[in-house]
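Trainee: Could you look at this predicted model? Sequence included:
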Amino acid sequence: MELKLKIGLTNKFEKVVTKDDSAIKLGSGTLEVFSTPMMVAMMECASKDLVQPFLPEGFSTVGIGLNIKHIAATKVGKKVWAIAKLVEIDRKRLVLSIEAFDEDKKIGEGTHERYIVENEKFIGKL
């Protein structure tokens, strides 16, 4: 399998924080602020969307590791975004640097590992 991925590729995913994204709604906290699970999901989405266009048909990636810090809170109604940057390619294992921001500041940072899989083969093993 030949990959057209290159170190340094980046992708941005953005959204507006809703009450459904809040810590109290998801049960991860007691306040109506942007939840850590939703920040992580946004970071994973930015990573997945970065890689997918470069994969052969019938292949995708699955998340296999996260090392994330949620460093600042964000109010409902604010725009947030995550930026994923491909920093390492080791055969089928990919490492991405990820950062998250709101309109005022950086809110999260870390690394994310994804693994390239053949869809049918992967599902067939479950």
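Mentor: Good, I have the coordinates.

Trainee: Please make it C-alpha for all contacts and neighbour counts, starting now.
Mentor: Will do.

Trainee: State the distance from the residue at minimal distance from the centre of the chain to residue 2.
Mentor: By C-alpha atoms, centre = their mean, the chain has its centre lying nearest to residue 44, at 1.7 Å. Residue 44 sits at a distance of 23 Å from residue 2 (criterion: C-alpha to C-alpha, to the nearest Å).

Trainee: Pretty sure residue 67 sits against residue 110.
Mentor: Yes. Distance between residue 67 and residue 110: 5.4 Å, which falls inside the contact criterion (C-alpha atoms under 8 Å).

Trainee: Can you say which helix or strand has residue 98 in it?
Mentor: With the criterion set as DSSP states H and E, the secondary-structure element containing residue 98 is strand 93-102.

Trainee: Next, the buried residues of the helix or strand just after that strand.
Mentor: Following the chain from strand 93-102 toward its C-terminal end, the next helix or strand by DSSP H and E is strand 106-118. By 16 or more other C-alpha atoms under 10 Å, the buried positions in strand 106-118 come out as 106, 107, 108, 109, 110, 111, 112, 113, 114, 115, 116, 117.

Trainee: Second structure for comparison follows:
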Amino acid sequence: MKPGLTAGYSVAIEAVVTPEMFAQFEGKVVHPTYSTVMMIYHMEWASRQIILPFLEEHEEGMGISVSAKHILPAPEGSNLKIKAVLTEKNDNKIMTDVFVIHDTKLIGTGEVTQAIIPKTKIMSMLL
């Protein structure tokens, strides 16, 4: 990894809740609200933004763990801010805390851990 990635570094992304993001199984909407699946997707995406500027050409990040709490619903049209904060960098492991906010309400919290691995190693694991 390129130098400069330190604890406290943060990135925020934004999303607007659409019907495609509703809680659903097998194509059937269970609740017309932001799903936990989409929340975790956004948590991982925000956390990935932390590492992207620091990856070397031969490296890639790979998610290795996610934990999440979905605290409140967010209906269609909700403007969400998803903030990832680097909490720890330990060898090739990058740990982030993630917060999903709608207006002033905390919608969800989580932790995402990624491993920085040579692309060649990832390819060898896939064979």
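Mentor: Everything's here; your move. What you are looking at is a predicted structure, and each value in this text was computed from that prediction instead of being measured.

Trainee: Can you give me the TM-score here?
Mentor: Once superposed, the chains reach a TM-score of 0.91 (TM-score structural alignment, normalised by the length of structure 1), with 126 aligned residues with a C-alpha RMSD of 1.9 Å.

Trainee: re earlier: closest one of the buried residues of strand 106-118 of structure 1 to residue 97 of structure 1?
Mentor: Minimum distance to residue 97 of structure 1 across the buried residues of strand 106-118 of structure 1 is 4.6 Å, recorded for residue 111 (C-alpha to C-alpha).

Trainee: Can you tell me, leaving aside adjacent residues, what's nearest to that closest one?
Mentor: Beyond its immediate neighbours in the sequence, the residue positioned closest to residue 111 of structure 1 (C-alpha to C-alpha, 6 or more residues apart in numbering) is residue 97, lying 4.6 Å away.

Trainee: Surely that neighbour touches residue 87?
Mentor: Yes. Between residue 97 of structure 1 and residue 87 a contact is recorded at 6.4 Å, counting by C-alpha under 8 Å.

Trainee: Also compute the angle for the helix of greatest length in structure 1 relative to strand 93-102, please.
Mentor: In structure 1, with assignment by DSSP state H, the single longest helix is helix 36-51. Between the direction of helix 36-51 of structure 1 and that of strand 93-102, the angle (axes from the mean of the first three to the mean of the last three C-alpha atoms, to 10 degrees) works out to 130 degrees.

Trainee: Now helix 36-51 of structure 1: buried residues?
Mentor: Of the residues in helix 36-51 of structure 1, those scored as buried under the neighbour-count criterion (16+ other C-alpha under 10 Å) are 36-40, 42-51.

Trainee: List the superposition-based mean deviation of it with respect to structure 2.
Mentor: With mean C-alpha distance after the TM-score superposition for structure 1, helix 36-51 of structure 1 departs from structure 2 by a mean of 0.6 Å once superposed.

Trainee: right, and the helix or strand after that helix?
Mentor: For helix 36-51 of structure 1, the following helix or strand on the C-terminal side (DSSP H and E) is strand 59-70.

Trainee: quick revisit: which single one of the buried residues of helix 36-51 of structure 1 is nearest to residue 14 of structure 1?
Mentor: For the buried residues of helix 36-51 of structure 1, the nearest to residue 14 of structure 1 is residue 42 (7.7 Å; C-alpha to C-alpha).

Trainee: Touching, that closest one and residue 12? I think so.
Mentor: No. With the criterion set as C-alpha under 8 Å, residue 42 of structure 1 and residue 12 do not qualify as a contacting pair; they are 9.6 Å apart.
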